[in-house]
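A.B. asks: Any chance you could fold what I've pasted below:
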Amino acid sequence: MASSVRSFGLAFAALAVCYAASKISQLLWHKFTTPLRNLRGPKNPSVVWGNFKEVNHEDDSVVYERWIKEYGKTFRFHEFLGRYRLFTIDTRAIGHVLNNTQTWIKPDIFRRGPAAAFGEGILFTEGEQHRRQRKIMGPAFATPQLSALNSIFLEKSAELRDVWNSKVAEGHGSAQVDTVTWMAKTTMDIIGLAGFGYHFNSLKEESTPLAEALAKLFPSTQGFRVLPFLANFIPALRWIPNERERITIEARGVMNQIGLELIRESRRAIQAGDSSTGRDLLALLMRANMDKDVPPHLRLSDEELLGQIPTFLVAGHETTATSASWCCYALSLNPDVQTKLREELRGVHTEEPSMDQLNGLPYLDAVVRETMRLYAVVSWTLREAVVDDVIPLDTPILDCSGRMIQEVRVKKGDTVLIPILPLNRADEIWGYDSHQFRPERWFAMAEKSSSIPGVYSGLATFISGPHSCIGWRFAVLELKAILFHLVREFKVDLAVPAEQIGSRSFLVMRPLLKSNNKYELPINITPVA
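C.D. replies: Prediction:
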């Protein structure tokens, strides 16, 4: 019996080695046959890791900007096992890639990990499935629906203001708070109610099963893990048990259980003709999906509906919370901007401004745009060619042989990295002060910014094309509501030296407190008379 077990183990190990060797051979073959090998770019510092460790060692946008200065707008660099990857901030090239979704899709490495946690949400689907989802979901994010949700944004922002005031009272005139923590609590409460009528009560510091599940997916520290990274290239490695995978499966199970209950409740109410059913995104999505004019084959399955709930949580919670934290950071470093914004906000003579009133405040609008430009929370995106393609360039480049070329040829399986932050900070587009937080630039924007493929203000932040962020208007209005209540009430200052604040990307680019290597951004708050 023991010998049989040993034989089986050896056979399995041999099979795994052969499979891994096959995958590695495919990667190496692709490296030596792709046209990208003819492009200039940084040297390969590691046979195994390529340039990955260099990028992961520091803020990736800093590395990318250094490469752009040396190699221009379009070049290639090395990924795992030295395989080539295209890099470009050429706006014509980016527009071509983002708009041709039949040719360019999110690669498995980009979809498998998140999809395991979040299911078949719109962020992780492709092709016809993505088109169906977007068509059904689109009306829920239209302007009239957002206007109805504005009261939730303001209510929870005011609740955060009141919590901070209580902290100030305890601190006898001022208090230190962690913006990452409190913005996350606020946006979680907002997306719970606005997304699917769920009360997280995070600002009351209550705990719910759904909140606990989400916290497991977004730990306060997140380092590089070798096994999950290698599993993106060698799928068989996913069968090896690991703690992160166990936690993800457990959290996903809780999300599924609660999500199905929310879907069933919403469906029962709609079928019963209950017109009082909430105006939350899930209710609107369910109504659109159940509309008699929608053919059955175009409707979303329960599995797809279920996938939207964690997608709402990620897209409507983590991203806006991070943007709000970065905005507090920028306002702390720029007290003149903070004062000017406060003066404008205090000129609004109501505690509950309408969506139109918030959108009609020019300096608030400029501060939000500048935050989303300089601190885009998703710093890059990735696409893979499913067929051979030719990418046109706006700016010609020199290849390795010294030829000037106006297009880049790619092979099926090649990937292109689109760096959002470097594009949002390009001197050529934004001027010599592109790395400075200056909201006034939005009152005299250069025409060059219109060349950036983006749905919002010439920014790459929400990208463009069929996969552009469907909820960008939601995110912008939510951030405005948060700033409306907080900046009117408090003066904010950094509680630590600015050089102690870094950033790290785990789905989103969050502030990192270097002294403890945690996602934190401590500020001092003082009420303003």
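
A.B. asks: hey, let's count contacts and neighbours off CA atoms from now on
C.D. replies: Noted.

A.B. asks: got the end-to-end distance for stretch 42-53?
C.D. replies: End-to-end distance for stretch 42-53: 13 Å, by Cα to Cα, to the nearest Å.

A.B. asks: Identify all contacting residues around that stretch.
C.D. replies: 67, 76-83 (Cα atoms under 8 Å, 6 or more residues apart in numbering).

A.B. asks: now the strands: where do they sit in the stretch 251-400 of the chain?
C.D. replies: Ranges of strands within the stretch 251-400 of the chain are 380-385, 389-398, based on DSSP state E, counting those that start in this stretch.

A.B. asks: for the shortest one, the distance to its chain's centre please.
C.D. replies: What separates the centre of strand 380-385 from the centre of its chain is 14 Å, taken as Cα atoms, centre = their mean, to the nearest Å.

A.B. asks: Any figure for the gap between the residue most central in space within the chain and residue 461?
C.D. replies: The geometric centre of the chain, computed from its C-alpha atoms, lies nearest to residue 378 (Cα atoms, centre = their mean), at 4.2 Å. In this structure, residue 378 and residue 461 are 7 Å apart, going by Cα to Cα.

A.B. asks: ok, now residue 529?
C.D. replies: From residue 529 to residue 461 the distance is 36 Å (Cα to Cα).

A.B. asks: next one: residue 56
C.D. replies: Computed as Cα to Cα, the residue 56 to residue 461 distance reads 21 Å.

A.B. asks: thinking again about what came up before, who has more neighbours, residue 529 and residue 461?
C.D. replies: Neighbour count, other Cα atoms under 10 Å: between residue 529 and residue 461, residue 461 has more, with 29 against 7.

A.B. asks: Leaving out sequence neighbours, find the closest residue to the more buried one.
C.D. replies: Ranked by Cα to Cα, 6 or more residues apart in numbering and with sequence neighbours excluded, the top spatial neighbour of residue 461 is residue 376, at 5.6 Å.

A.B. asks: Okay, helices next: where are they in the stretch 201-350 of the chain?
C.D. replies: For the stretch 201-350 of the chain, the helices defined by DSSP state H, counting those that start in this stretch cover 209-217, 226-231, 243-271, 281-290, 302-313, 319-333, 335-346.

A.B. asks: To compare against the first, here's the next sequence to fold:
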Amino acid sequence: MLTPLTLLLSVVVLLVGRGLLWIVNLLVISPLFDPLRKLPGPTAPFFYSHIQRVVDPDFSATQHEEWKKQYGKTFRYHGSGKFDYRLMTFDLRAVSHILMSPIYEKPRVTRTFLSTMLGKGIFTTEGPEHTFQRKIIGPAFTLQSIKTLTPIFLRTAEELRDKWDGIMSNGQENIDVCHWISRATFDAFGMACLTYNFRAIHGETEELYLAFRRMFDLADQKGILRILVPILDKLWPDKIARSVLESRQVIYSTGRKLISEKKSTILAEKGHSKGSNEKDLLSLLIQSNICNNDSAKSLSDPDLLDQISSFFFAGSDTTAMSLTWCLHFLALHPDIQMRLREELSHPTTLRLGSSQSSSEERAYDVLDSFPLLDSVVRETLRLAPPVHGTLRVATQNDLIPVSEPVILTDGTVVSPGEYIKIRKGSIIHIPIEGLNFAKDIWSEDTLEFRPNRWNSLPPAAQPPNFPGLANLMTFSFGPSSCPGYRFTITEMKAFLSTILPQYTFSIPEGQTIGKRNGLFTRPFVKGKSKMGVQLPLVVKRMDECKPL
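C.D. replies: Okay, here's the model as predicted:
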């Protein structure tokens, strides 16, 4: 008869044995049968990882091109170690297949991590649920919807301009544009998504703003162990986990009130011939629900809040980073800054955000009519994509087509039109930055800020050769492409058209800016990394630049 101690020892031995088998399989057996093992790629010691070379901006901009020269456009690198083969490809035929196929999904670890903060929004779901959510939110990001929101962007930009005027001494100031732009885009998103004024430009005190801001800032501070094992946040919540939970409670508490109020308003206006006047994202989602009598095809109130949290996270911060990098590039290139200012310094532009503006549609069309503005925005999004790269996992064995030859390690050539094998569970790295920097697509000067390239794009950067949304991999393409790309581009144009005619931007003496990759690519001052995310610029009023 087994004693309790004997039984316990048996269980321990069994668990240890299973653990050892799992480790042996992970490190030795499984890699031997991985088709990616046959692909060309960099070699390294057993536990060496190439991840830093792939994601650190100090290396990646040149590392991608070096690997392409050595191994071709499709190769493998080591993830956690030599046993962890990961596919990277610059072959646009292969990239299109991966991003268009339902076989490939964002890694479960990534989705679980994001869902702890954002809930089950469009950026954390896959498959039919993702398709359903995308269909529901689609009307909120049509061209007509963005035209309706354009005056909000312009008015918020005017508030930022007026605030800067108020803090300037002698007509100029060293301003951390990253911090201020982040506050301003949050205000713009608040009005565009919720018709809710955070007033972050005027002071960072509003409770809901602080909850969102705190939660998003903490996302970059999550330790790798808690990202890989998210249940730790529930079993042994640390300070970050507790703060995220508290922030979500504030967001959901306030959000429920907003939803209730908006439902009442929309239902009260439903009988009117003109329908509801509410055009913000939340109102459009509620209207879609009300018009749909099938609850299975509607979003619940918690789902609505998850969508809003997702768009605040993915939209506000990314737009803020893009605008920040844009001002940085313009400060580095005063000639382009001057040309853009001249283009924007038209009387029509200066009246865009005022109450005298004749229509929402006119405001959008005027912004869309400036060719250099459009080129500067697109070149910024190419050169500084907010998201450095994205991962996909194969949910089943697959054959990936290639349009460029791949020479396997045994000498076999996979010719254009043929396929490379990939097995279930394999990780694919889509190098967004790498594709935006690819010399064979954008020419040899790809790392230079040259907006004029958009006047005559190389054939390789034009559809159908280049499938990226808006001619950029920044917004991806296919079922998981960014639905708010027009939102971002229009908001950037609105802010630039408002502040650039009023100010000049230059680099503080002796300052060098670096890039740091977390969830997003953020700036920091080299030599002052402990001060965190920032991008100070010398901002000077134009009237102070004129000769006496």
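
A.B. asks: follow-up on the earlier one: present the contacts of stretch 42-53 of the first structure as TSV; the columns should include distance to residue 415 of the first structure, secondary structure and neighbour count.
C.D. replies: Output for these, formatted as TSV (distance: Cα to Cα, whole Å; DSSP: H, G, I helix; E, B strand; the rest coil; neighbours: other Cα atoms under 10 Å):
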residue	distance to residue 415 of the first structure	secondary structure	neighbour count
67	18	helix	19
76	10	strand	23
77	11	strand	23
78	11	strand	23
79	10	coil	18
80	12	helix	20
81	14	helix	18
82	13	helix	21
83	10	coil	26
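
A.B. asks: Now for the residue nearest to residue 461 of the first structure, how many residues are close by?
C.D. replies: 26.

A.B. asks: residue contacts, it?
C.D. replies: Per Cα under 8 Å, 6+ apart, neighbours of residue 376 of the first structure: 323, 420-421, 424, 461, 509.

A.B. asks: Would you tell me which one of those comes nearest to residue 255 of the first structure?
C.D. replies: Nearest to residue 255 of the first structure out of these is residue 509 (Cα to Cα; 23.9 Å).

A.B. asks: give me the element the closest one is part of.
C.D. replies: Using DSSP states H and E, residue 509 of the first structure sits in strand 508-513.

A.B. asks: quick one on the thing from earlier: map the residue nearest to residue 461 of the first structure onto the second structure.
C.D. replies: In the second structure, residue 376 of the first structure lines up with residue 385, judged by TM-score structural alignment.

A.B. asks: and the gap between the closest residue to the residue nearest to the centre of the first structure other than its chain neighbours and residue 365 of the first structure?
C.D. replies: Nearest-residue entry for residue 378 of the first structure: residue 508, 5.0 Å, with adjacent residues in sequence omitted and distances by Cα to Cα, 6+ apart. As judged by Cα to Cα, residue 508 of the first structure and residue 365 of the first structure stand 22 Å apart.

A.B. asks: likewise residue 133 of the first structure?
C.D. replies: For residue 133 of the first structure relative to residue 365 of the first structure (Cα to Cα), the value is 30 Å.

A.B. asks: Which one's more surrounded, these two?
C.D. replies: Set side by side, residue 133 of the first structure and residue 365 show more neighbours around residue 133, with 23 against 19, by other Cα under 10 Å.

A.B. asks: Need the nearest residue in space to residue 439 of the second structure, chain neighbours excluded.
C.D. replies: Residue nearest to residue 439 of the second structure in three dimensions, not counting chain neighbours: residue 446, with 5.9 Å by Cα to Cα, 6+ apart.

A.B. asks: I should have written residue 186 of the second structure there, sorry.
C.D. replies: Per Cα to Cα, 6+ apart, closest to residue 186 of the second structure is residue 316, 5.7 Å.

A.B. asks: now swap in residue 500 of the first structure and tell me
C.D. replies: Using Cα to Cα, 6+ apart, the closest residue to residue 500 of the first structure is residue 514 (5.4 Å).

A.B. asks: same deal with residue 270 of the second structure?
C.D. replies: Nearest to residue 270 of the second structure is residue 276, by Cα to Cα, 6+ apart, at 6.3 Å.

A.B. asks: Surely that neighbour touches residue 263?
C.D. replies: No: counting by Cα atoms under 8 Å, residue 276 of the second structure sits too far from residue 263 to count as a contact (10.6 Å).

A.B. asks: So what does residue 455 of the second structure match up with in the first structure?
C.D. replies: Match for residue 455 of the second structure (TM-score structural alignment): residue 443.

A.B. asks: quick one: the nearest residue in space to that match that is not next to it in sequence from residue 157 of the first structure, how far?
C.D. replies: Nearest non-adjacent residue to residue 443 of the first structure, counting by Cα to Cα, 6+ apart: residue 366, 7.8 Å away. According to Cα to Cα, residue 366 of the first structure stands 20 Å off from residue 157 of the first structure.

A.B. asks: now the strands for the stretch 1-150 of the second structure?
C.D. replies: Using DSSP E, counting those that start in this stretch, strands in the stretch 1-150 of the second structure cover 74-78, 85-89, 104-105.

A.B. asks: And the ones you listed: which comes nearest residue 308 of the second structure?
C.D. replies: Of these, nearest to residue 308 of the second structure by Cα to Cα is strand 104-105, at 22.1 Å.

A.B. asks: Can you give the contact residues for the closest one?
C.D. replies: Defining contact as Cα under 8 Å, 6+ apart, one finds that strand 104-105 of the second structure is touched by 98, 126, 392-395.

A.B. asks: mean shift between it and the first structure?
C.D. replies: Its matched residues in the first structure lie on average 0.9 Å from strand 104-105 of the second structure after superposition (mean Cα distance after the TM-score superposition for the first structure).

A.B. asks: With that, I have no additional questions.
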